[in-house]
Structure formats: C-alpha cells, structure tokens
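*Asks:* Provided below for reference: sequence and predicted model.
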Amino acid sequence: MSQHAATFRQMHGGPEPLRLPNAWDAGSARLFESLGAPAIATTSAGVAWAMGYADGGRMPVEVAIAAAANMARVLRVPLSVDMENGYSDDASAVGETIRRLLDAGVAGINIEDGTDAPAKLAAKIEAIRAAAEKSGLDIFVNVRTDVFLAGLVEGPKRVGETLSRSAMYRAAGADGLFVPGLCDPSEIAAVVEGAGMPVNVMAWPGLASAAELGRLGVRRLSAGSGISQMLWGQAEKLAKDFLATSDSGSMSEGSMPYSQLQALFVER
C-alpha cells in the first residue's frame, strides 16, 4: 500500500469530516495545499472547463490523466481525482485508466453512476480493484451516486435507493459513498447509518456546519465546483471591466502578489 493511500484512508476516520477544497489544475492544487489542506481532491467540472471542455464525460481520458499527473507532480499530500464515469462504458478500459493514475501517484478517485444502471458501475469498481491489486498498489474508491443530485427516484424513495446502491457498490469494492445533493439532517443520518462505509457530502446552500455534519457521522465534505465557479465569475467581471474601460485598477484589488505565487512553485 502506498503511503499516500494509507494516509488518505486514515483521514476518513473522523470525528469531523475531511474537508476537501476541490482543485481544477496543478496551480490551484498547490495553492490549496499551501493553505493547509491535508489532501486535495479535484472537481471534474473545473478540470474540464480549465482544459476547454464541457463537463459531463466530454473530456478525453488522456486529458484527464495528464491533468491528474500534473497535479500529483506538485503535491506532497494525497490526491484524489474525480474521474466522472471513468470516461468509458467498458469496465476493463476503466481499470486500465485507474492503473495509469496509480502509476502517477494518485491516492484516490471518485467514480459515479449518473443515470447508468448500478450494475454497470459495480463492474467498473471490480475492474478498478483488480487493476490496483495487479499493480500492488492501493487506491481509495469513493463512489458517487446521483440519486439525490439528479432526482433519479421520487423524494421519499431516495434514501432507500441510495442505500441499495451503496450495498452493491460496497460489495464490489468501494471504500466510500459520495451523495451530492444530500442535505437534510435526518436523511444524512439515515444514509450514514446504513451505508457501511464513510459518507461524503457536497457543500450546498443550507447544509449544516462541518461540526454538525461530523456529529451526524459524515466523514468527508467536498467543495465541488463551487470555488472554480466563483473564480470564473470574478474573471468574467474583471475582463468585462478591462474591455469596457481599459482600467488597470480593478485587476490589482485583492490580487495575490506575484512573489507569493512564484513562491508556491519554486524548489518543489
């Protein structure tokens, strides 16, 4: 087992959730590490946008792997990579992709079901486990189910459907369960009680504090694409101002000094 993978597993032990500010490139990953993040996770949406692709499985797998390897290059803390659906419907192809991520030094992944049948994701998890075993390395497989986020079933049935999928994914070799859109404290408690593995939720308007989530048993809290979306919004505003007025002043307000940015990457 790699040291990063072992360390990353231990981070899911509580009592408060592991807080992950999701990065979208090597620069943002290194910045978040410098701020004290104990591990870095990625946002597939943020990575796709930064690389010039739409989110939702449209980014070529080679681009995703290269982006992950570039992040791993600058980090000294564990890296978990959001691989969407594995960028393939072929379980064996997904296993090979994860083997390449292991070679790059990745400690964990997210992989999701979306609107696919749960059995398809279970087969991919099994292929990932086989690839890791063949490599002699470990990887933390955090499985995302979109039951809540995409409203795959009616509201009263969502907890039951989530737990049904969780059992299938756990049997296939999953290590953690990510349920974006899960916000209600009673539903969080029910999922935590029945999941049988660490539960991950995503930052969401009205979501309880990290301390309260910890009391509910949540072990991981992700920022999702929120930070990258905020920065895209700021970039849009600054560019609009510059194009409209050619005013340089707005670009210096709140900016990170050049020397501070340089210092993040020298002698790594």
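*Replies:* Everything's here; your move. The structure displayed is predicted, hence computed values, not measured ones.

*Asks:* please count neighbours and contacts with C-alpha atoms only from this point.
*Replies:* Fine.

*Asks:* any idea which helix or strand comes after the longest helix anywhere in the chain?
*Replies:* Counting by DSSP state H, the longest helix found in the chain is helix 226-245. Per DSSP states H and E, helix 226-245 leads on to helix 258-265 as the next helix or strand towards the C-terminus.

*Asks:* okay, strands next: where are they in the protein?
*Replies:* 18-20, 40-41, 79-82, 108-112, 140-144, 176-178, 199-202, 220-222 (DSSP state E).

*Asks:* another one to put next to it:
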Amino acid sequence: MTSTPHDHAAHLAELTVSRAERLRELHAAPELLQVVNVWDVVSARVVAALPGTTALATASHSIAASFGYPDGERIPVELMLDMAGRIARAVEVPVSADLEAGYGAPGETIRRAIGEGIVGANLEDELKPLADSVAAVRAAVAAAEAEGVPFALNARTDAWLRGHERPREVWLADAIERGRAFLDEGATCVFVPGALGEAEIAELVDALGERRLSVIGLPGVPAPARLAELGVARVSYGPYTQRLALGALEDAAAQLYAGGVLPSDIRPLN
C-alpha cells in the first residue's frame, strides 16, 4: 500500500514528538548535555556523526554570518528557520535552535520552528522589563503546547552579558529572579551566558535547581566534568565553533599564499 501525504505528515509529527521527548530527557539526565553549535547542514552532519553527540544546537550568530548578516535579529526570520529546518532534517539527533529573541513574535516563531522539525530553542530576554520577558516565555511555551510537542525551551537571560558591570550581587539576583520566573512559566532550563566562575554557577544552581541551568563554555568557565558535578544541565559553545573553523581556514589560506601546499591528511568530511 502506498503512503499518503497524511501518513507522511503523521510520521513527521510523531518523529518530532519523539525527538522532543528525548531532548527533554537529556536536559534532566544526571549527565551534562554538551551541544556543539552548528550553522549549516555539513557542519551538523560532521558533528552528528561523532559518537559523543546526543543532540545539536544551532548558533544564530553563525547562521547570520553565513548569510552575510550581523548578529541580533538582522537576518530575516525565514532564512533562520529554513536553515534550522535543513539541519534538523539532515541528522537523526534532536536539534535545538537559537531563535534569538523570537523575531518580534516568540509564539509564532516557535510554532514555525516546530513545523521545521526543531524540538528546542534558546529565547533571549535581551534584559527587557521582566514582565515583557515573562510574556515572551509564556507565549513560546503555549505555542509548543498547542502543537502537542514537549519542547525544550532554554530561556536565556542576559543579566550577565548586558549587565555584568553592575555589582556581582545585583546581576546575580537579577538572573535568579528572571530564571525563576521563566521556569515558573514552563521553561525547561535557564541559560545564563557569560564568563561565569564556579562560585556564580554554584549560586545559580542552588537558586534554580539542579539540571535547570545552561551555560556557555567560554575560556575560564569550568570544564564539562566540573559543570556536571555542580549540577549544570547543559553547556553550549555559541559562535565559537564557527570561529574555530574560520580560523583554521584563514591559517590554511595564509600558509598557501606563503608558498605552502595542502597537507596530505585532509579528511573528506564533505
């Protein structure tokens, strides 16, 4: 018997729910969830093929740069969602997308992302008034519930990124207040990007709960094994993975211009 468009749509919906459930499980598991950020299909396939990969995350900054746009919602949302969907359809593991601040319509953006096969997302508060930030999280959670998908919302607060010039106790208290409010609205975990030390991470975990904090693995941030011991749920790497790749390209080009030749051990990863 041939399958119908309805059968295909039902299969995709079932697959999306299954991957969403898996991503939620990975956030709650005792093991730290490490997601290496990708920006296109080939980078996603390379990372997904590694034995240690259980999920992937896109990097909005990196995708925007690939299309020639600066970071900060300057890329059209259609382009961002299209690339995120291409990545999700190219791999077997769950994919979480960095959807910046929701492109002016967090609920609708999450709904469209789910339609592309995305099962989790970062959503930035940009340190907007708390009521506005909470409303954005509420809209995102409601949109996922309406689609019947147990979406993994990584609600991001920029309390450190945009406010770390404030006294330590002030930005930490702000991050905790916002994080608790986001969790109360149904966020899976709270993302506090920044150059956080062990003491700040421990305070945030104590205030938000174990496996509810997400961080970025910047130089100086504790290593993954220690993050797991501290009770962190997830670590990602943002645009730094693309910068590593571009740095390798720049170095190779400079060596070729200087009279060098291509090495003999190039891996055929594309």
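*Replies:* That came through, no problem. In this text, all values refer to a predicted model and were calculated from it rather than measured experimentally.

*Asks:* and the contacts of the longest helix of structure 1?
*Replies:* Helix 226-245 of structure 1 is contacted by residues 21, 22, 23, 24, 46, 247, 248, 250, 251 when judged by Cα atoms under 8 Å, 6 or more residues apart in numbering.

*Asks:* swap in 6 Å and give it another go.
*Replies:* The contact list for helix 226-245 of structure 1 (Cα atoms under 6 Å, 6 or more residues apart in numbering) reads residue 46.

*Asks:* can you check stretch 102-115 of structure 2 too?
*Replies:* 136, 139, 140, 143.

*Asks:* now stretch 223-237 of structure 2
*Replies:* Counting by Cα under 6 Å, 6+ apart, 27, 32-37, 210-217 sit against stretch 223-237 of structure 2.

*Asks:* quick one on the thing from earlier: most surrounded residue in the contacts of stretch 102-115 of structure 2?
*Replies:* Tallying neighbours with other Cα atoms under 10 Å puts residue 140 at the head of the contacts of stretch 102-115 of structure 2, with 28 neighbours.

*Asks:* okay, helices next: where are they in structure 2?
*Replies:* Secondary structure of structure 2 (DSSP H): helices at 5-28, 41-48, 60-66, 77-90, 106-115, 130-147, 168-184, 198-208, 224-230, 240-257.

*Asks:* in JSON lines: these, plus distance to residue 267 of structure 2.
*Replies:* Below are those laid out as JSON lines (distance: least, Cα to Cα, whole Å):
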{"stretch": "helix 5-28", "distance to residue 267 of structure 2": "30"}
{"stretch": "helix 41-48", "distance to residue 267 of structure 2": "11"}
{"stretch": "helix 60-66", "distance to residue 267 of structure 2": "22"}
{"stretch": "helix 77-90", "distance to residue 267 of structure 2": "20"}
{"stretch": "helix 106-115", "distance to residue 267 of structure 2": "33"}
{"stretch": "helix 130-147", "distance to residue 267 of structure 2": "40"}
{"stretch": "helix 168-184", "distance to residue 267 of structure 2": "43"}
{"stretch": "helix 198-208", "distance to residue 267 of structure 2": "37"}
{"stretch": "helix 224-230", "distance to residue 267 of structure 2": "27"}
{"stretch": "helix 240-257", "distance to residue 267 of structure 2": "14"}
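
*Asks:* what distance do you get for the residue lying closest to residue 80 of structure 1 once chain neighbours are set aside to residue 141 of structure 1?
*Replies:* Using Cα to Cα, 6 or more residues apart in numbering and skipping the chain neighbours, the partner closest in space to residue 80 of structure 1 is residue 108 (4.1 Å). For residue 108 of structure 1, the distance to residue 141 of structure 1 (Cα to Cα, to the nearest Å) stands at 6 Å.
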